[in-house]
Structure formats: C-alpha cells, structure tokens
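# With the sequence up front, the predicted model follows.
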Amino acid sequence: MAETSEKQVMVVAIDESEHSSYALKWTLDHFFKPVPNPLFKLVLVHAKPYATSKLGITGPGMAEVLPIVDSDLKRTAARVVEKAKEICGKKSQVTDVEVAVIEGDPRNVICEAVDKHHASILVVGSHGYGAIKRAVLGSVSDYCAHHAHCTVMIVKKPKTKH
C-alpha cells in the first residue's frame, strides 16, 4: 500500500458563540496533541451572513443601512477569525491551519466547505437549544449531520453545575 503525504482535512465551523470556541478547543485537545506530524490539516470556516438577511426588511432607506450592517458583519467575522487563530496559536503543535470566511447561510457554507476541501471530518459546536428553539431557528449541526458528505462530530459544551 503506497503511503501518501496528503493529510486528511478536518473542517471546524466557527462563529462568535462560546459553544464554537469550546468545540475548537476540544478538537485541538483531542486531535492535535503534541505529535511531530498531526494527522489532519485544519480548516476553520466562518459563515458571514448576508447583510440583507440580518435586516429582514426592504424599502426606502435600505441603500443607506446595508453598508453599515455589512461593515458590522465584517467586523464580527474578523473578531471570530482572530479569536480562533488565538486559540490555535496557544496550541503550538497546530501549524497547518487554513481560515475561510464565506458569505451565506451557515448550513450551506459549511457543507460546501466540506465538499471543497474534501474533508474527512466536520466539527460543529452545539448551542444546546431545546426542541422549540431548534424548530424555530433551525439547527446548523442537525442540518450538517444529515447533509455533509463526511463524518460529522457535534461537540457539546458540558452543562455547568449550579
């Protein structure tokens, strides 16, 4: 059997949530332990919403509001990427990292990134919504579990004891 130098790809979905940060940290701790050559190339994917999807309205004045909303979404994306890079930087053994910010619906963006990078594993954090919130908001992790063309790992943050 010929040995290939091509690493498998692991895509980790990132956003501004605490759950996303936890999933990234958990992934780094469990799959990128200090070894000379990690098994995976790490691809971090952030889905930046369209400005129009954040407003949900149309009409007079939209032309003035859209650039402001888009600018805010770009700042948020930059913060998400910076935080993720900082988390990865604390793990000195993580050297092969690619970051992508892609505009669109998170469900589609993540599944398309899996296909584009030929990922073996997708890691998403779970926000831990109940059935009603999940039904109303939709679950990105649930969608990805059913539609991504690779193994999907949903990382849940443990409940804190009160």
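Structure received.

# Every contact and neighbour count from this point should use C-alpha atoms.
OK.

# need the contact list for the residue lying closest to residue 32 once chain neighbours are set aside.
Nearest residue to residue 32, sequence neighbours excluded (CA to CA, 6 or more residues apart in numbering): residue 38, at 6.0 Å. Applying CA atoms under 8 Å, 6 or more residues apart in numbering to residue 38 gives the contacts 31-32, 93-94.

# one more time with 10 Å, if that's ok
7-8, 31-32, 93-96 (CA atoms under 10 Å, 6 or more residues apart in numbering).

# report the longest strand in the protein, please.
Secondary structure assigned by DSSP state E gives strand 40-48 as the longest strand of the chain.

# Show me what that strand is packed up against.
strand 8-13, helix 18-31, helix 62-89, strand 97-103, helix 106-117, strand 121-126 (3 or more CA pairs under 10 Å, 6 or more residues apart in numbering; DSSP states H and E).

# what about 7 Å?
For strand 40-48, the packing partners by 3 or more CA pairs under 7 Å, 6 or more residues apart in numbering; DSSP states H and E come out as strand 8-13, strand 97-103, helix 106-117.

# Buried residues in the following helix or strand past that strand, which are they?
Next helix or strand after strand 40-48 toward the C-terminus (DSSP states H and E): helix 51-55. Neighbour counts over helix 51-55 (16 or more other CA atoms under 10 Å) mark residue 51 as buried.

# Put this next to the first one:
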Amino acid sequence: MASTRRLGVAMDFSPCSIKALQWMVDNTTKEGDTIILIVINPEEYEHGEMQLWADTGSPITPLAEFCDSALSKKYGINPNKEVMNISTTAMEQKKVDVLVKIYWGDAREKLCESIDHIPLDSLTMGNRGLGTLRRAIMGSVSNYVVNNATCPVTVVKSSEQNH
C-alpha cells in the first residue's frame, strides 16, 4: 500500500483559492490522501499563545475542530462555508483527511516554509490574476512560491483576469 500523500492548498478564502481547492479535489486527490488547508492570515497575530506560533504556525488541526466557532475566533479566522462544503464532500466521497494549519504574515514566505515544516508532497494554489502593472508593483505570490518551493506547485489560474 502506498504511503499517504500530504497535499497542501493555499487558502485565504478568496474565490481563486476556493477554485484551487476544488481543482485539487477533482484532479489530484486520491483515497487515503491528507489535504492540508494552509490558511494565511496576513495580519501579525500578537495575542497570548499565538505568539508561540508566530514562526511555525498553529498546530495542525482537524477540519471539524477548526469549524468550531471558538477555535476559529481564537485564531482570528472566519471559515468560509464553501470551503467547508468542498472539504467535507472530499472527506466523504474521496475518503481523505482534511486538516488545517494557520500561518500569520507574508504569504510568500509562509507558504514556502510550510512545505518543509509540515512537510508537503505538493502544493496547489490559485492566482489572483493581477494585471502586469499591479503584479510588478505588488509582486506575485504564486510566482515567488513556484520559484522557491521545494515541492511541486500547481497554480490554478483564475478565469477572470483583472487588468
């Protein structure tokens, strides 16, 4: 029997990250895999025990625990109903586990760090479809991760390109 794969998906609850999750579930997930939603909160979190996780992120949490309102409130994250529906359906139909790990800070750095810390076999992420000028000014998270990740990265392009 093959070992369990750990498939990460970058999640900020935006439409492009939700599309990336759905694409991964539909196209790469197999029975026995573990999907890890890597939630990036750009805000630095400075309250209590979260300071302990500033560098390494939160403990890896099962989806059911993450959906608990007290825990998500404690982490400063508001779970998206569509993400929870996609994840729950994947658990039931594909027989996979879904876990959540939260990082605070710069998405580029934290996504690359998560690959080695968790560790991940692959990472799927969406792109926001920034136009050339905005991408040059803001930088592209997906471009940075593709060029610096230590595992295969799939970028699911948004069907709407903002210029």
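Done, it's in. Please read these numbers as outputs of a predicted model, since none were measured by experiment.

# Quick one: closest of the helices and strands packed on strand 40-48 of structure 1 to residue 51 of structure 1.
Residue 51 of structure 1 lies closest to strand 97-103 among these, at 9.5 Å (CA to CA).

# how big is the offset of that closest one relative to structure 2?
Aligned to structure 2 and superposed, strand 97-103 of structure 1 gives a mean residue distance of 1.0 Å (mean CA distance after the TM-score superposition for structure 1).

# how far is that strand from where the chain is centred?
Taking CA atoms, centre = their mean, to the nearest Å, one finds the center of strand 97-103 of structure 1 at 9 Å from the center of the full chain.

# same thing with stretch 79-91 of structure 2?
The answer for stretch 79-91 of structure 2 is 13 Å, by CA atoms, centre = their mean.

# List the buried residues in that stretch.
Using 16+ other CA under 10 Å as the test for burial, stretch 79-91 of structure 2 gives 79, 83-84, 87-88, 90-91.

# now stretch 121-140 of structure 1
121-127, 139-140.

# Single out the most deeply packed of the helices and strands packed on strand 40-48 of structure 1.
Highest mean neighbour count of those: strand 8-13, a mean of 23 (counted as mean count of other CA atoms under 10 Å).

# could you check the angle strand 121-126 makes with it?
Here the directions of strand 8-13 of structure 1 and strand 121-126 differ by 20 degrees (axes from the mean of the first three to the mean of the last three CA atoms, to 10 degrees).

# Residue range in structure 2 corresponding to strand 8-13 of structure 1, please.
The alignment of strand 8-13 of structure 1 onto structure 2 (TM-score structural alignment) spans residues 5-10.

# and the matching stretch, how far from the chain's centre?
8 Å.

# Over to stretch 83-103 of structure 2?
The answer for stretch 83-103 of structure 2 is 11 Å, by CA atoms, centre = their mean.

# What of stretch 14-25 of structure 1?
For stretch 14-25 of structure 1, the distance to the chain centre is 8 Å (CA atoms, centre = their mean).

# Can you get me a residue count around residue 71 of structure 1?
12 (other CA atoms under 10 Å).

# For stretch 38-46 of structure 2, give me every contacting residue.
Stretch 38-46 of structure 2 is contacted from outside by 8-12, 51, 100-107, using CA atoms under 7 Å, 6 or more residues apart in numbering.

# ok, now with 6 Å
Outside stretch 38-46 of structure 2, the residues that touch it by CA atoms under 6 Å, 6 or more residues apart in numbering are 9-12, 101-106.

# one step back: quick one: which of the buried residues of stretch 121-140 of structure 1 is nearest to residue 160 of structure 1?
Taking the buried residues of stretch 121-140 of structure 1 together and measuring to residue 160 of structure 1 by CA to CA, the closest member is residue 127, at 13.9 Å.
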